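Chemist: Quick check, what structure comes out for this input:
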Amino acid sequence: MKKTLVMTALMVCSSLAFAHGCPGEMKKIDERLPSAKLAPAEMSKVKDLRAKGEQLHKDGKHAESMSTLGEAKKLLGI
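Modeler: Sure, this is the predicted structure:
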């Protein structure tokens, strides 16, 4: 029982950490977008990934959000 409680607490804490990381990642993307020198197709993909990441964050899917935002950051060279 004690192990179950500890594991549950760790899972909640890690979810909260991801939840707080998403807005910071979105901010980094938003700051880089105006100066990014990308082809129109790549810029569109970055914007789509950023929007998808925000929606995943709002849906509580923080690990997926961080992964999606990471893809956008990679395209931006962040």
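Chemist: going forward, measure contacts between C-alpha atoms and count neighbours the same way
Modeler: Noted.
Chemist: show me where the protein has helices.
Modeler: 2-32, 40-58, 62-76 (DSSP state H).
Chemist: Taking helix 40-58 as reference, get the angle to the first one.
Modeler: Compare the direction of helix 2-32 with that of helix 40-58 by axes from the mean of the first three to the mean of the last three Cα atoms, to 10 degrees and you get 150 degrees.
Chemist: Summarise which helices and strands helix 2-32 is packed against.
Modeler: helix 40-58, helix 62-76 (3 or more Cα pairs under 8 Å, 6 or more residues apart in numbering; DSSP states H and E).
Chemist: Would you indicate which residues of the first one are buried?
Modeler: Burial within helix 40-58, assessed by neighbour count using 16 or more other Cα atoms under 10 Å, is assigned to Met43, Val46, Lys47, Leu49, Arg50, Ala51, Lys52, Gly53, Glu54, Leu56, His57.
Chemist: please give me the structure for this one as well, since I'd like to look at both together:
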Amino acid sequence: MKKWLIASTLICTSSLAFAHGCPGEMKKIDSALLATQLTPQNMSKVKDLRAKGEDLHKAGKHTESMAALAEAKKIIGIQ
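Modeler: Sure thing, here's the model as predicted:
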């Protein structure tokens, strides 16, 4: 019982931390867009992925949001 309680606490805590990571990732992308020169095609992709990430975040789909934001960051070349 004690192990189950610890495991469920860790899962809940990590889920909350992950859910709040989306806005931070969006801020990183926004900052990088101001300082980075991309081709018009890549700029469009990044903006679309960033918007998709925000929409998914608002819908409560944080895993999918983080995946879209990670793809946008990869195109920009940030971590």
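Chemist: As a markdown table, the helices and strands packed on helix 2-32 of structure 1 with distance to Val6 of structure 1 would be great.
Modeler: Shown next, in a markdown table, are the helices and strands packed on helix 2-32 of structure 1 (distance: least, Cα to Cα, whole Å):
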| stretch | distance to Val6 of structure 1 |
| --- | --- |
| helix 40-58 | 25 |
| helix 62-76 | 21 |
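Chemist: from the buried residues of helix 40-58 of structure 1, which single one is nearest Phe18 of structure 1?
Modeler: Using Cα to Cα, His57 comes nearest to Phe18 of structure 1 of the buried residues of helix 40-58 of structure 1, at 9.0 Å.
Chemist: Wait, the closest one touches Ser65, no?
Modeler: Yes. Using Cα atoms under 8 Å, His57 of structure 1 is in contact with Ser65, at 5.5 Å.
Chemist: hang on, the earlier thing: packed most tightly, which of the helices of structure 1 would that be?
Modeler: helix 62-76 (a mean of 20; mean count of other Cα atoms under 10 Å).
Chemist: That one vs structure 2, mean deviation?
Modeler: On superposition with structure 2, the mean distance recorded for helix 62-76 of structure 1 (mean Cα distance after the TM-score superposition for structure 1) is 0.8 Å.
Chemist: Check which helices and strands that helix sits against.
Modeler: helix 2-32, helix 40-58.
Chemist: Residues contacting it, please?
Modeler: Contacts with helix 62-76 of structure 1, where a contact means Cα atoms under 8 Å, 6 or more residues apart in numbering, come from 15, 18-19, 21-22, 25-26, 29, 32-33, 36, 38, 42, 45-47, 49-50, 52-57.
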